[in-house]
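Asker: Structure here, sequence nowhere to be found:
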């Protein structure tokens, strides 16, 4: 099974259980690091995730994975919070963070920059609009965006 298929299946298997706990499934990764494989499940909730939350989800999802047995190689299961500077990968992520400061990394220069930071104002299928401190209100074509993260500003 391809990694993308594994990720999609894990998402489908684990999302209902995670939702029952009142948490949101933010992302699933299946990656090889060195000689080991890791299945990472990122969860969140208003106010943040605790270690106990991760342990509960890990236990239940582990049981589901044993039941379905979708991965035929040895791997480590990790359940965690996505972190402060997590990538915003979906429109749902972007919508939840309207009005927040984001860091937008670009594949190529756009108006002289490859990285922009500003308040997320709007997005659609083609553009993301932010207020950049130097450029002001700016619409960035999504096709040149490599990554959008929450900005961590101290």
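Answerer: Nice, thanks for sending it over. Just so it is clear, the model here is predicted, and its values are computed rather than measured. Numbers count the residues shown, from 1 in each chain.
Asker: okay, CA-based contacts and neighbour counts for the rest of this
Answerer: Will do.
Asker: Residue 54 against residue 80, yeah?
Answerer: Yes: if you go by CA atoms under 8 Å, residue 54 and residue 80 touch, sitting 5.8 Å apart.
Asker: Quickly list what's touching both of the two.
Answerer: Contact criterion CA atoms under 8 Å, 6 or more residues apart in numbering; residues shared by residue 54 and residue 80: residue 43.
Asker: Put this next to the first one:
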């Protein structure tokens, strides 16, 4: 994808995120992440929402209807797309500083925009969060601090062990 198309897609993603956040706030919800995936007829606008106590299928349907109508009215998206609204699921995306704070002590998979210690993909336990940076335990004797601005994608890794 050309740089100008990438920039246009990021701008569109920001506009959709702002609109989705207004709708979510009015419904007592929070937008975790808006993604635009694919190209042409295979494009998907995916929105992850949450609220205290969790998200039900009914919550997703109500939010989806409101967002769909608003996107149709705004008419910003210059291609056909499928709108998907989802709960965060067990591999919850981590985007904002408060997401990392909430899940301190949990394990996450992280991909960075730039290399740290010569690599961009990490798996580690979230140790601390401060001033826009997250400290991870990535090996028994190795910690790594990453700027949240440098994180391209981060997701919780579900702990499915029986305790």
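Answerer: Alright, I've got the coordinates. This one's a predicted model, so the numbers in the text were calculated from it and none came from an experiment.
Asker: residue boundaries of the strands in the second structure?
Answerer: In the second structure, the segments counted as strands under DSSP state E are 30-37, 44-50, 82-86, 107-116, 119-130, 133-139, 142-147, 151-156.
Asker: and these as TSV, adding mean neighbour count and distance to residue 68 of the second structure?
Answerer: Listed next are these as TSV, based on neighbours: other CA atoms under 10 Å; distance: least, CA to CA, whole Å:
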stretch	mean neighbour count	distance to residue 68 of the second structure
strand 30-37	18	14
strand 44-50	20	10
strand 82-86	17	7
strand 107-116	17	30
strand 119-130	18	34
strand 133-139	18	35
strand 142-147	15	34
strand 151-156	19	25
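Asker: now these as JSON lines including distance to residue 14 of the second structure?
Answerer: JSON lines is the format used below for the strands of the second structure (distance: least, CA to CA, whole Å):
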{"stretch": "strand 30-37", "distance to residue 14 of the second structure": "8"}
{"stretch": "strand 44-50", "distance to residue 14 of the second structure": "12"}
{"stretch": "strand 82-86", "distance to residue 14 of the second structure": "16"}
{"stretch": "strand 107-116", "distance to residue 14 of the second structure": "18"}
{"stretch": "strand 119-130", "distance to residue 14 of the second structure": "24"}
{"stretch": "strand 133-139", "distance to residue 14 of the second structure": "22"}
{"stretch": "strand 142-147", "distance to residue 14 of the second structure": "20"}
{"stretch": "strand 151-156", "distance to residue 14 of the second structure": "15"}
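Asker: contacting residues for residue 127 of the second structure?
Answerer: Counting by CA under 8 Å, 6+ apart, residue 127 of the second structure makes contact with 104-105, 134-137.
Asker: which of those still touch in the first structure?
Answerer: Mapped onto the first structure and checked by both residues aligned by TM-score structural alignment, their matches' CA atoms under 8 Å, these keep the contacts 104-105, 134-137.
Asker: hang on, the earlier thing: which one, of the strands of the second structure, ends up nearest to residue 24 of the second structure?
Answerer: Of all those, strand 30-37 sits nearest to residue 24 of the second structure, with 5.4 Å by CA to CA.
Asker: Done for today, thanks.
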